[in-house]
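*Asks:* Only the shape, not the letters, is given here:
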């Protein structure tokens, strides 16, 4: 048992350790730290940023993060206890194999041996409350994660579409021990769809479209709960959000044209609820990706804007075709039953009665009047952006896109006044 020292004392001790180490300078230590954590060479900007952070830690202005400790311990050849106690506790460096060490390993034989251990350390978080999956995702050990997936040790998306609405049915094939042990990896995977977003980001960086397909990378669990009937409409004004989602969005915005094409293609979802038809959607974070592309003056932004404009217009065309057909069918239905008792405004009102638009998330839903046969309906989503461009051609496309989006909102606002539609 030991007491953690203050940030200032830890910083002073860290300064001494770096000075006594083979790295000698913050810059050299920062480069070694970056390579150990991310497994690629840092850019000059990343070197400077890392060096500045180490300098702030040494001054006591910032504390060491949990994910830093195993790396600092290995690079400086001291124990974590030594670092946190500012040298007061000189515990020996542990040579034991850990979740972190295996997550950093490039040796398949080490992976296999660790996964087959009888005490099942792979199934539980360590003293820092992190599993081997957490560490592998953090350090970007894509080959290890691919090994786990290809060998069916873990999966981020299961085989049962009936589970997709709660997190894609993620799980592990590594058997738990007898009752009495914790072994929570399977529960962790099932309850944390956020881990899937980390894996999606790694798959994008590795240009691995097969894995993106396995991960259902464009999809959200909530899409499997949606249907065109009002009872199955979205119940939240916000999409899921997290730092991992933000990182994924940023990664997509900076990706290749091929990857952008992948994420901006619409896709089919068969909902988990019975008697619900398949629906077509576009990546729910498309607008957020485009906002970043516009601000960064991405060379592919015009191409993607044109693609999304075409998509929005196709949804608008589908909506208008259904409502116009409903008006015609309603007119024929009522006139055959009651002569010309109702006015045309009544038919328009009835035709638009089951139209809904959710502007915060972009979902659009419509169903034809239930007494008209055959019955038709759909739910989907459309895209808008908030960023602006100094490039007049880009801004023209932005305006055109947002005009299509605003049209959906205008129709919804006029629903109670169908004569204006």
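*Replies:* Done, it's in. Keep in mind that this is a model prediction, so the values were computed, not measured.
*Asks:* okay, CA-based contacts and neighbour counts for the rest of this
*Replies:* Fine.
*Asks:* Remind me what the lengthiest helix in the chain packs against, helices and strands.
*Replies:* Determined from DSSP state H, the single longest helix within the chain is helix 301-338. On a contact count with 3 or more C-alpha pairs under 8 Å, 6 or more residues apart in numbering; DSSP states H and E, helix 301-338 meets helix 286-295, helix 344-352, helix 392-413.
*Asks:* which parts of stretch 325-340 are buried?
*Replies:* 326-327, 329-331 (16 or more other C-alpha atoms under 10 Å).
*Asks:* Then stretch 349-365?
*Replies:* The neighbour-count check on stretch 349-365 (16+ other C-alpha under 10 Å) flags 349-359, 361-365 as buried.
*Asks:* and which of those residues is nearest to residue 16?
*Replies:* residue 361 (52.3 Å; C-alpha to C-alpha).
*Asks:* my guess is the closest one is in a strand, correct?
*Replies:* No - assigned with DSSP: H, G, I helix; E, B strand; the rest coil, residue 361 falls outside any strand and is coil.
*Asks:* second one coming, line it up with the first:
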């Protein structure tokens, strides 16, 4: 190359690169010696090499040919860039990408490339993937937890689940990642935006595989937003409820992986996801429910011939029996109340009228009363 600078210029540029990539010259020297000898250097070796680097930086010595590629690799630049003092750039294999960063298990590497302004990790790469996408692909749960700890991935605070105004309107998991310089904020009722919903589901999958029950609870892994809007009567048109359930269960691209992950998990995890739990709806009603896609989990377990399937089947049967008895009781109460209100005797005919207000959808395990409003003339 014909744009090689003199020793003084190269030394000054080398000093700049070292200060940008290492906490001190000493640490740079230790790393160089470690690469050269593949062993921890002695204090004497470090002192001698520190003196050598000092002479190079001052321009009194040039960089030896054998050392140049080592410097380039450690400083994340090309040999040409060092010799031209930044005037000549060529592509280098060790340039950090979202792919490489997500593969790393070194917290220092994460901190170096993530906690900087306009970090590569804040953008999608040429393949349309983010650091988070690759972290999930490589199952790098430690990195994912680190991203959560620095609010790179934001999980909805628990306080919102006790706030009736926000229940079902705010849901877990959004990210700072940008695509085409647009920030995507998650709203579970805008179903064409899949990014943040898939983010939450992927978080749950990794938490299950790592048996992180604390994270599973934090993510409300057994729930979907519609559970917070449920009441004895449909608060919104029944068709919209079905549409929302359908959207959440079928359009979330990683829901099948979630179901298979749960089906293949240990007894404790099966016990957790097959247990009844209470949800206090935005209407101040405490409802006892089960995981909305537990039926699909059972189907997968049967298909895989997993013997632990007996537990969720037994619990589903018990739950359905209790819900049936509760439904019969509600129908009886509604029958008596409606007849009393209308001034008529309770009859089978009146009972059938009540039953006509019930909608049952087997595909999405929903039973609800339809609220009928009187026509205004």
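*Replies:* That came in fine, so what should we check first? Predicted, not measured: the structure shown is a model, and the values here were computed from it.
*Asks:* Tell me the one of the buried residues of stretch 349-365 of structure 1 nearest residue 406 of structure 1?
*Replies:* Checking the buried residues of stretch 349-365 of structure 1 against residue 406 of structure 1 by C-alpha to C-alpha gives residue 359 as the nearest, at 8.8 Å.
*Asks:* Turn the buried residues of stretch 325-340 of structure 1 into TSV, including distance to residue 181 of structure 1.
*Replies:* Formatted as TSV, the buried residues of stretch 325-340 of structure 1 follow (distance: C-alpha to C-alpha, whole Å):
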residue	distance to residue 181 of structure 1
326	61
327	64
329	64
330	64
331	68
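*Asks:* Check these and tell me the two furthest apart.
*Replies:* 326 and 331 (8.4 Å).
*Asks:* intersection of neighbour lists for those two?
*Replies:* Overlap of the contact sets of residue 326 of structure 1 and residue 331 (by C-alpha atoms under 8 Å, 6 or more residues apart in numbering) is empty.
*Asks:* need the helices and strands packed on helix 301-338 of structure 1 in a markdown table with distance to residue 225 of structure 1, can you?
*Replies:* Formatted as a markdown table, those follow (distance: least, C-alpha to C-alpha, whole Å):
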| stretch | distance to residue 225 of structure 1 |
| --- | --- |
| helix 286-295 | 20 |
| helix 344-352 | 24 |
| helix 392-413 | 22 |
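*Asks:* Please identify the deepest-packed of those helices.
*Replies:* helix 286-295 (a mean of 21; mean count of other C-alpha atoms under 10 Å).
*Asks:* and the angle for the longest helix of structure 1 with helix 286-295?
*Replies:* On the basis of axes from the mean of the first three to the mean of the last three C-alpha atoms, to 10 degrees, helix 301-338 of structure 1 is oriented at 150 degrees to helix 286-295.
*Asks:* what angle sits between helix 301-338 of structure 1 and helix 392-413?
*Replies:* 20 degrees.
*Asks:* just so I have it, where are all the helices in the stretch 1-150 of structure 1?
*Replies:* In the stretch 1-150 of structure 1, the segments counted as helices under DSSP state H, counting those that start in this stretch are 7-20, 26-38, 44-58, 69-76, 80-84, 99-104, 108-115, 132-139, 142-150.
*Asks:* The counterpart of residue 225 of structure 2 in structure 1: how many residues sit nearby?
*Replies:* Aligned counterpart of residue 225 of structure 2 in structure 1: residue 221 (TM-score structural alignment). A count of neighbours around residue 221 of structure 1, defined by other C-alpha atoms under 10 Å, yields 18.
*Asks:* isn't residue 398 of structure 1 right up against residue 305?
*Replies:* Yes - in this structure residue 398 of structure 1 lies within contact range of residue 305 using C-alpha atoms under 8 Å: 7.1 Å.
*Asks:* Without its sequence neighbours, what residue ends up closest to residue 278 of structure 1?
*Replies:* residue 270 (4.3 Å; C-alpha to C-alpha, 6 or more residues apart in numbering).
*Asks:* tell me the contacts of the one you found?
*Replies:* Neighbouring residues of residue 270 of structure 1 by C-alpha under 8 Å, 6+ apart: 224, 276-279.
*Asks:* Which members of those define the maximum pairwise distance?
*Replies:* Counting by C-alpha to C-alpha, the most remote pair of these is 224 and 277, 10.9 Å apart.
*Asks:* Which part of structure 1 matches the host helix or strand of residue 72 of structure 2?
*Replies:* Per DSSP states H and E: residue 72 of structure 2 is located in helix 68-74. The aligned range for helix 68-74 of structure 2 in structure 1 is empty, by TM-score structural alignment.
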